[in-house]
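# The sequence and its predicted three-dimensional model are supplied below.
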Amino acid sequence: MTKADIVKEITQNTGIEKVTVEKAVEAFMETVKDSLTGGNNVYLRGFGSFIVKKRAEKTARIISKNTTIIVPAHNIPAFKPAKEFVAQVKEKVK
């Protein structure tokens, strides 16, 4: 499902204009990105959490050159689904 599909689905289910739904979806995504960029997690009860994970420094290998490099510590965005969400997907998807 793409962002356009999500907008279309919300428009059909609510009757709200497509332009308004696009703006709302875009604003939601920007808010989540801004929050994570600021180091704050986003918690959506019953859905899941958008969190910032901290990755430690590590040594990696470049196999083609047979060399090692140091990958510095860094932060990455991640999504952790809520327990109810996971249970619902397990139950419905086969």
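Looks like it came in fine.
# From now on I want contacts and neighbour counts done on CA atoms only, so please keep to that.
OK.
# what residues are up against residue 54?
73, 74, 75, 76 (C-alpha atoms under 8 Å, 6 or more residues apart in numbering).
# Export these as JSON lines, with columns for distance to residue 58 and neighbour count.
Below are these laid out as JSON lines (distance: C-alpha to C-alpha, whole Å; neighbours: other C-alpha atoms under 10 Å):
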{"residue": "73", "distance to residue 58": "7", "neighbour count": "10"}
{"residue": "74", "distance to residue 58": "10", "neighbour count": "10"}
{"residue": "75", "distance to residue 58": "13", "neighbour count": "14"}
{"residue": "76", "distance to residue 58": "15", "neighbour count": "11"}
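# adding another structure so you can compare the two:
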Amino acid sequence: MNKQELVDAVAAKTSSSKAAAGEAIDAFIGTVTAAVTKGDTVQLIGFGSFSTGARAARVGRNPSTGAEIQIPAAKTVKFTAGKAFKDAVNGA
């Protein structure tokens, strides 16, 4: 499912216009992005939580030449699925 299909599905479920559903989804994405960028955790009970993680610097290899390269440390975004979401996916 891509974003447009999600907008269509939300509009159909909520009996609202596609424009309103698109704005709501954009607002949700923007709010979650802003919160996680600040270092906050966004917890949606039953669905999951978005948070930041850290990846340490490491040595990698260029696949074409085999030369070693330094990969810098980076922040990552983590999503941990909630129990209800996991149960729905697993059919429990």
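That came through, no problem. Quick caveat: nothing in here was measured; it's all calculated off a predicted structure.
# TM-score for these two?
Once superposed, chain against chain, the TM-score is 0.89 (TM-score structural alignment, normalised by the length of structure 2); 92 aligned residues with a C-alpha RMSD of 1.4 Å.
# if we can go back for a sec, wait, which of the contacts of residue 54 of structure 1 is closest to residue 39 of structure 1?
Using C-alpha to C-alpha, residue 75 comes nearest to residue 39 of structure 1 of the contacts of residue 54 of structure 1, at 9.1 Å.
# isn't there a strand covering the closest one?
Yes - assessed with DSSP: H, G, I helix; E, B strand; the rest coil, residue 75 of structure 1 lies in a strand.
# Is the residue nearest in space to the middle of structure 2 in a helix, a strand, or coil?
Taking C-alpha atoms, centre = their mean, the centroid of structure 2 lies closest to residue 79, which sits 6.0 Å from it. When classified by three-state DSSP, residue 79 of structure 2 comes out as strand.
# Show the contacting residues for it.
Taking C-alpha under 8 Å, 6+ apart, one finds 48, 49, 50, 51 in contact with residue 79 of structure 2.
# can you check residue 53 of structure 2 too?
75, 76, 77, 78.
# again, but for residue 21 of structure 1
7, 10, 11.
# my read: the first one touches residue 26, true?
This points to residue 7 of structure 1. No - counting by C-alpha atoms under 8 Å, residue 7 of structure 1 stays clear of residue 26, with 9.9 Å between them.
# Average offset of the lengthiest helix in structure 2 relative to structure 1?
Determined from DSSP state H, the single longest helix within structure 2 is helix 18-37. For helix 18-37 of structure 2, the mean deviation from structure 1 after alignment is 0.9 Å (mean C-alpha distance after the TM-score superposition for structure 1).
# Give the other helices and strands that the next helix or strand after that helix contacts.
With elements assigned by DSSP states H and E, the helix or strand that comes after helix 18-37 of structure 2 is strand 42-44. Helices and strands touching strand 42-44 of structure 2, by 3 or more C-alpha pairs under 8 Å, 6 or more residues apart in numbering; DSSP states H and E, are helix 18-37, strand 48-55.
# just how off-centre is the first one within its chain?
Relative to the chain's own centre, helix 18-37 of structure 2 is displaced by 12 Å; criterion: C-alpha atoms, centre = their mean, to the nearest Å.
# Many thanks, have a good one.
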